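> Generate a structure from the sequence data that follows.
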Amino acid sequence: MAGIVIYAKSKPPETLFDHTKAVVDNSLSLLNAYGKRLKDSWPESLADLNSLMRIVAAYHDLGKNYTPFQNVLRKSINIDPLAVSSLDPHIPHSFLSAAFFLADASDLEIEDQCLKALLTRAIAFHHHRDIMERLLDPDNELLKEVIKEDIQPNYERLDFMKELGIILNKPGFKGIKRILTGTWDSYWESVVRNNPEYQRAYILLSGFLMKADHSASAHLPTEFEPLANTKDSVLKYLAGKKIDVSSLWQLEALDSIRERNVILIASTGMGKTELALLWNGDAKLFYTLPLRTSVNAMFSRMLSVFGDDGRIGLLHSTASAYLLEEIEKGGKQDAEIVGLMDRARQLSLPLSVSTADQLFTSTFKYPGYEKVYATLSYSNIVIDELQAYNPEIAAAILWGLKEVTELGSRFCLMTATLPGFYMDFVKDNLPDLVIEKRFLQVSKHRIELVRKNINDSCDSIIDSWREKGRVLVVVNTVKQAQKLYEELKIRLDNESEDNLMLLHSGFILRDRSLKENKLLDDNNPFTGIVVSTQVVEASLDIDFPVLFTEIAPADSLVQRMGRVERRIREGKLNLENPNVYVFWSDETSGVGSVYEKSLVSGTGELLENYSGRLLSEEDKQEIVNTLYYSDNAKKVKEKFEKAIEMLKLGILKAKNRDDAQRLFRDISSVECIPLAVYEKEEDVILQLVERVESSKERIPRLRAATELQGYTLSVKRSRVPDSKIVKLIGSTVVINIPYDASTGIQYEKEESPFV
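Below you'll find the predicted structure:
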């Protein structure tokens, strides 16, 4: 059998020896680069991490010697098959690789049964295939047949493993099913999975193997060179903003928070981001935010701080669309953008800006989650604006933080407001915690609680606009925003076209982007009335002199207030009149659907004590804390605690990553094109679909997919009855629900499909 080439990949062709060596090298380079931090999280009672990592890396793909698998690759490479075989080519090679390891375990001095099971499973499940469950059925003999008829007769084709210091024994079937399924699986659950040290070891070994394997397959480094001189970069950036860096509060706080877990509660505009970067230093960092718009803005900000050398990543579901704009602006080449996307997806960059779902869907333990957890074990994480998530999602994030800090990760949780029961969970469950509170010593908001429907105050809104030049109006539902917009449009008459904007997430991406770009244009700032929903709470860096808002829970109101006089950080405002008007009536939208009734009524009762008064930053914290420690927050707290308990028991477990995304978002949504848009742009849309399906080049395919995405919006599945679905284009549905570019999608009933 000497001289037979065994392949691992076909595009481009790569031998199994070369790929295996690359995975071994990647594994060891990762451990060398982050050895000290990894050593702290590796169980002392187990064998050396490096030696075990080398074993799983060396054995992980030996099952690719399977003849039918080799014939598939050789056909793709356009060379002759090894031999004719009638065996099923879809047998997972990772299961066959596990058989090789079990045959050699004693020679490798792996005698402990739990450790043997741990290594076997790390190898067997480094890829997930749907066929696995069927193969492990006690009555299914296919795996045994394959090992007996093909793996055993041909194992000497892997003689090249001697060059990696491994002499293979003939693999057998004995023990493999026992370790991977049935009664042994319950042994695994009761002894290994419930032993924190073995559980930690399994996650790290399995995750590092996946990471090393994926990077070798992509021909990328497992980790790119860390950023250096972070402190200098941050201070230079701030100095460029004309900020005095000689007495920064962030530097004062640094000694007490460095290399610890941090909760930072600070006023909007205090410089939380700069503190997070200084806290992180030159460590690997994932910076998470709730919404893609804010992630894009933070990505651009990080480029301004550190420069653009391809080591800052962008991670969210439409990141390619944002990055492709860089090509259009002429600043990047196609290959650069493709490379950046690949590096970000491999989690291999020293700084990645991300939506939280890109990391914390792993809390639901979908197959392959170990790669994310293992990467986070030697990384720092920033969680910005936790209060923007619903309690179930917040539970997933905080439970995920608990688990990855046990592996070695550190976090900085930053917010302007934090419900008390979130704080209590972190205090009780996450170690080495320091809480830092910083508030602006300026009162920027005088509020007035108005006990009537906001729709009855159109004249006051217009009068305020004429006086102040810009007015922000925030309501709780899309339908209410549309209704108020139409009423203001009638009142303004000819003035409405240039001075009135409606913004919510019920617009197709193209229309919403046009509105947001107009609103954020510093060179030609929008001067008018903006009617919006919660999308402005955390996603847009906007500043208005006055706010009219429907009542909402206190933490949401504080976020909305953060869009008023946002850039004033010191001094004294002349606020004889209110600049925040909070409307509370029986007709307030979204009460009971978007927000818990008890939270809204509790907030109203608290605000009655502050109406007409200046609100300090400490006042805002007191209102939020009082609300969430009261009985008014009971239902929300129960949702959070129930989600935590289900995560703890392993009930919230995902079948795959898409399923985890659905669990994380707590929503089953579909990508839709409104019929009115489709009919107007049908030719263009169909051409784009054809380009997506037929283009062999990656960038043209991404361009077409990104442009097609511009005609879509994400809609809660319950809002799209089958009777409203006109046709299916790929995974996108055309829906017969009214849509207008100025007002967005229009539903018959009020619900909460968007934020």
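
> from here on, contacts and neighbour counts on C-alpha atoms
Noted.

> And the strands in the stretch 251-400 of the chain?
261-266, 285-289, 312-315, 351-355, 380-384 (DSSP state E, counting those that start in this stretch).

> which residues sit in contact with the closest residue to Gly207 other than its chain neighbours?
Using Cα to Cα, 6 or more residues apart in numbering and skipping residues adjacent in sequence, the residue nearest Gly207 is Lys371, 3.7 Å away. Contact analysis of Lys371 by Cα atoms under 8 Å, 6 or more residues apart in numbering lists 203-204, 206-211.

> change it to 6 Å
Lys371 makes contact with 207, 210-211, according to Cα atoms under 6 Å, 6 or more residues apart in numbering.

> could you redo those residues as JSON lines and give each row secondary structure?
Output for the contacts of Lys371, formatted as JSON lines (DSSP: H, G, I helix; E, B strand; the rest coil):
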{"residue": "Gly207", "secondary structure": "helix"}
{"residue": "Met210", "secondary structure": "helix"}
{"residue": "Lys211", "secondary structure": "helix"}
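
> out of the strands of the stretch 251-400 of the chain, nearest to Glu14?
Ranking the strands of the stretch 251-400 of the chain by proximity to Glu14 (Cα to Cα) places strand 312-315 first, at 28.0 Å.

> ok, now how distant is the residue nearest to Gly207 from Ser348?
Distance, Lys371 to Ser348, by Cα to Cα, to the nearest Å: 11 Å.

> same check, this time on Gly35
16 Å.

> ok, the two, which is more surrounded?
Set side by side, Gly35 and Ser348 show more neighbours around Ser348, with 24 against 15, by other Cα atoms under 10 Å.

> residues near the residue lying closest to that one once chain neighbours are set aside, how many?
Of all residues beyond its chain neighbours, the one nearest Ser348 is Glu223 (4.5 Å), with distances taken as Cα to Cα, 6+ apart. Look at Glu223: counted by other Cα under 10 Å, it has 22 neighbours.

> Pretty sure Glu223 sits against Pro350.
No - counting by Cα atoms under 6 Å, Glu223 sits too far from Pro350 to count as a contact (7.5 Å).

> Next up, the contacts around Val580.
447, 546-547.

> Any figure for the gap between it and Gly408?
44 Å.

> and what of Ala741?
49 Å.

> Strands along the stretch 551-700 of the chain, start to end?
580-583, 614-615, 669-674.

> out of those, deepest packed?
strand 580-583 (a mean of 24; mean count of other Cα atoms under 10 Å).

> before we move on, the earlier item: mind checking which of the strands of the stretch 251-400 of the chain is nearest Val434?
strand 261-266 (5.1 Å).

> this one as well, want them side by side:
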Amino acid sequence: MFLAKSNGETLQEHVEKCLQVFQSLYEKYPDLLTEVEWDLLRQAVIAHDLGKINPLFQKLMKKGNLSEKEWDQWIPHGQLSPAMIKKDARKDEIEQIILVCAIYYHHDRPEKDRNIVREYIRNILQDEWETIKFPCDFLTKKLRTAYYSYQVQKLDELKDDEILRYILIKGCLNRIDYCASAGRLEIEASSFINGKDVAQCTENFMEKQGYARREMQTYLMQHEGENLIVTASTGSGKTEGALLWMKDSKGFYTLPLKVSINSIWRRIHENMGYKPAVLLHSDAKGFYLTQASDQDKYETARLFAAPLTITTIDQLFQFVYKVNGAEAAASALATARLVIDEIQMYEPELVAIILYGLKMLTQMGGKYLIITATFPKILYKVFEEHTIPYQCAPKSYYGDVTKRHWMKLIKDEFPIEEIVRQAETKRVLLLCNTVNYAIELYQQLQEYTDRVGLLHSRFIRKDRKKLEQEILDFAPNDPNRKENHGIWISTQIVEASLNIDFDVLYTEMCSIDSLLQRMGRVYRNRWYDGNGEPNVYVMYGDAVKRRCANIIDPEIYTYTMDTVKAYDDMLLEESEQHDMKTEMIDCVYDPEKNKAIENSRYLKKIKAKWNDLAFMGMYQYNKKDKEAKIRDIRSDTVIPISIYNRLADDGTLEEWEKRAASMDGDAQEQRAKLHEEILSYTVAISRYYADGWQLEHCNLDTIWKHSDIKLCVNRYDEELGLIKGVDSADFIL
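Model prediction:
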């Protein structure tokens, strides 16, 4: 009897479970693969774990440990399993390569020297294999020690369409294996709650709220499942429209920021009552660990098994880098409808990643909807050049409120005294391009008023969560909210993340897409006439430009500056008759109105990234390589020294160490909870701005091995966050 798992599950039992999951996939999506490909996948499912007959693997499963010498001899089972397959298991050479490579790479493990593998198969594994009788005509009696190495080497010689075929089949194998290992015999969780799918729950919600179906929502229902680009303003019912477009299909809904993802999830999960919706982002595991009744939801999300997943592109699109293991997301997207919300919020390299991914997933059978307030028209050239299928809605769609913002340009710094005066009766929001300037502005305003708050990215997670709730409570997007007044200062983190509604906005000049997003934080769904008084003030000048030089593309900044001057001191209309905001973004990104955009760094970055992805080989990078990260966020996770000392003084560090020491190897959930608790005291600081940060080794190894959390000697203040300056009192540990 050969074991497949340390819990006592046999190899035969695991294969039988995998075949049940395979059958559920076949019945759910019969058109996903051809009948020939389904047969190939079935063979891969049967053979993928046969290398586990390895005596060393069996000893590890039964005894739980190996000697140092035995670990030196260890060979990952995926690199042994192809030896059991006949040389002509598939008559077609490409199919044979796909079959062998899908099995060989079904886990992401370092490759062992192939000469060592061949010797091990010949001298050790053959004897074990002869004790097994598998009634499968594609398996060989005498193990093959050389031919499959040749086929593994040919993976990179496959043509683009063959690589896509491989990614889809390998991804299906991974999903089947992951589900069976997690004890799930159905590839997908049920999409119904009380007999209703997400589209039906959305319609019920709209009926209960007395919302009549809008023109855009009707269009999306009529074109459900088609590849669409739709522009729609705030208040037009974008979220509901996207859910109606999904109908009863598997869906993924992506947004740029985690905070906005959490907000959309709560709306769908709680307001609309669609409980099968799940969250998937870098903090989702910690979120579910705090929800006692929902802890298996994270597993469902991680396996891409939920009928609706609210997520970031980081969780889905790593397959564009051809990273081992990322094929599972690609195969899930091939069966799904994908929503990309607010594409204009992404940097050009991220736009290239998204568009390259859309090209791949549509070729595999997936569908997408880009739904956005503004769409950079230069991107149509990328769609057409690379034949990405798309259909534009016949028009842009608008909400009932068509006049919300009166914009005024100010060539100066923030007018402190005027801001304080307005804050005596109104909710005033100040948005800065840098954290340092936001802190400086906050300190200036404290000299005038105590009704001022500060939120930016350099607070530890616990404090940031608290501050996010405070700003939401201060300026909720709620027509029945109570009267309030005061000032909040923040950065671009609130552009599309928090559902807040202020009365007045003061912002530094930025790119046109960010500027329009920032306007959306005031008068979100309210009419504004202003009686001649603006409610959006935009600061510009040399000082502003200098502060954002490393943050905003200088060309886009210049195009934006040239554009907005024509709309200075005007009440902006956003209606079908006259859409001034679209006019502004077109003046920057539409080549018919701004020919310079065709030779801009913005477009050159998109093209360069696309070319990098197009010429990238399979498994050139692994998941840990920084080059294969979706977002190039090079940062360090740190604990401020004052926080660390406080945790040491009050016994928290000692308590963490005791908890870690008492956990056995199977205590994954307890360990995850401990890790999330530790992370709540950390903050991420960018390596791009390394000057001014003083980092030391953080002695957390006994609590969390390889956490890579560093100690930051810079001063931390609960009001200001992490600032560039050292508090000497905190040096002593």
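
> Overlay them and tell me the TM-score.
Scored against TM-score structural alignment, normalised by the length of structure 2, the superposed chains reach a TM-score of 0.89; 690 aligned residues with a Cα RMSD of 2.5 Å.

> right, and out of the contacts of Val580 of structure 1, which lies closest to Gly240 of structure 1?
Using Cα to Cα, the contacts of Val580 of structure 1 come closest to Gly240 of structure 1 at Val546, 29.2 Å.

> Now check structure 2 for the residue matching the closest one.
By TM-score structural alignment, Val546 of structure 1 lines up with Val504 in structure 2.

> leaving aside the residues next to it on the chain, what's closest to the aligned partner of Glu470 of structure 2 in structure 1?
Taking TM-score structural alignment, the alignment pairs Glu470 of structure 2 with Lys518 from structure 1. Leaving aside its chain neighbours, Lys518 of structure 1 sits nearest to Phe526 (6.6 Å; criterion: Cα to Cα, 6+ apart).

> residues in structure 1 matched by stretch 250-269 of structure 2, start to end?
Against structure 1, stretch 250-269 of structure 2 falls on residues 284-303 (TM-score structural alignment).

> And the matching stretch, end to end?
16 Å.

> Show me the contact partners of it.
350-356, 379-384, 539.

> Stretch 281-292 of structure 2 now?
So stretch 281-292 of structure 2 is contacted by 295, 311, 676 (Cα under 6 Å, 6+ apart).

> In contact with the residue mapped onto the second one from structure 1, which residues?
It refers to Thr311 of structure 2. Applying TM-score structural alignment, one finds that Thr311 of structure 2 aligns to Ser354 in structure 1. By Cα under 6 Å, 6+ apart, the residues touching Ser354 of structure 1 are 288, 315-316.

> Equivalent analysis for Glu189 of structure 1, please.
Contacts of Glu189 of structure 1 were listed using Cα under 6 Å, 6+ apart, and none were found.

> So what does it match up with in structure 2?
Checking TM-score structural alignment: Glu189 of structure 1 goes with Asp156.

> Check Gly562 of structure 1 too.
Match for Gly562 of structure 1 (TM-score structural alignment): Gly520.

> hey, which strand is longest across structure 2?
strand 403-410 (DSSP state E).

> what residues does it touch?
With Cα under 6 Å, 6+ apart as the criterion, strand 403-410 of structure 2 contacts 523, 527-528, 534-539, 568-573.

> Just give me the closest of the residues you listed to Ser233 of structure 2.
Looking across the contacts of strand 403-410 of structure 2 and measuring by Cα to Cα, the closest to Ser233 of structure 2 is Glu573, at 11.5 Å.

> if I look at that closest one, how far off is Ile723 of structure 2?
41 Å.

> cool, and Leu572 of structure 2?
Taken as Cα to Cα, the span from Leu572 of structure 2 to Ile723 of structure 2 is 38 Å.

> Likewise for Phe459 of structure 2?
10 Å.

> again with Thr309 of structure 2
In terms of Cα to Cα, Thr309 of structure 2 sits 36 Å off from Ile723 of structure 2.

> and if you look at Lys69 of structure 2?
From Lys69 of structure 2 to Ile723 of structure 2 the distance is 50 Å (Cα to Cα).

> Give me the more crowded residue out of those two.
Ile723 (17 against 8).

> Remind me which helix or strand that one belongs to.
strand 721-726 (DSSP states H and E).

> other SSEs contacting that strand?
Strand 721-726 of structure 2 sits against strand 714-717, with contacts defined as 3 or more Cα pairs under 6 Å, 6 or more residues apart in numbering; DSSP states H and E.

> in the strand it packs on, what counts as buried?
The neighbour-count check on strand 714-717 of structure 2 (16 or more other Cα atoms under 10 Å) flags 714-716 as buried.

> With stretch 593-606 of structure 1 instead?
Buried residues in stretch 593-606 of structure 1 (16+ other Cα under 10 Å): 594-604, 606.

> which stretches of the stretch 151-300 of structure 2 form helices?
Using DSSP state H, counting those that start in this stretch, the helices of the stretch 151-300 of structure 2 run over 160-181, 198-209, 215-222, 238-246, 258-266, 284-289, 295-302.

> Could you save those helices as TSV and add columns showing distance to Ala44 of structure 2 and mean neighbour count?
TSV is the format used below for those (distance: least, Cα to Cα, whole Å; neighbours: other Cα atoms under 10 Å):
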stretch	distance to Ala44 of structure 2	mean neighbour count
helix 160-181	7	22
helix 198-209	34	18
helix 215-222	39	18
helix 238-246	32	26
helix 258-266	36	20
helix 284-289	31	19
helix 295-302	22	20
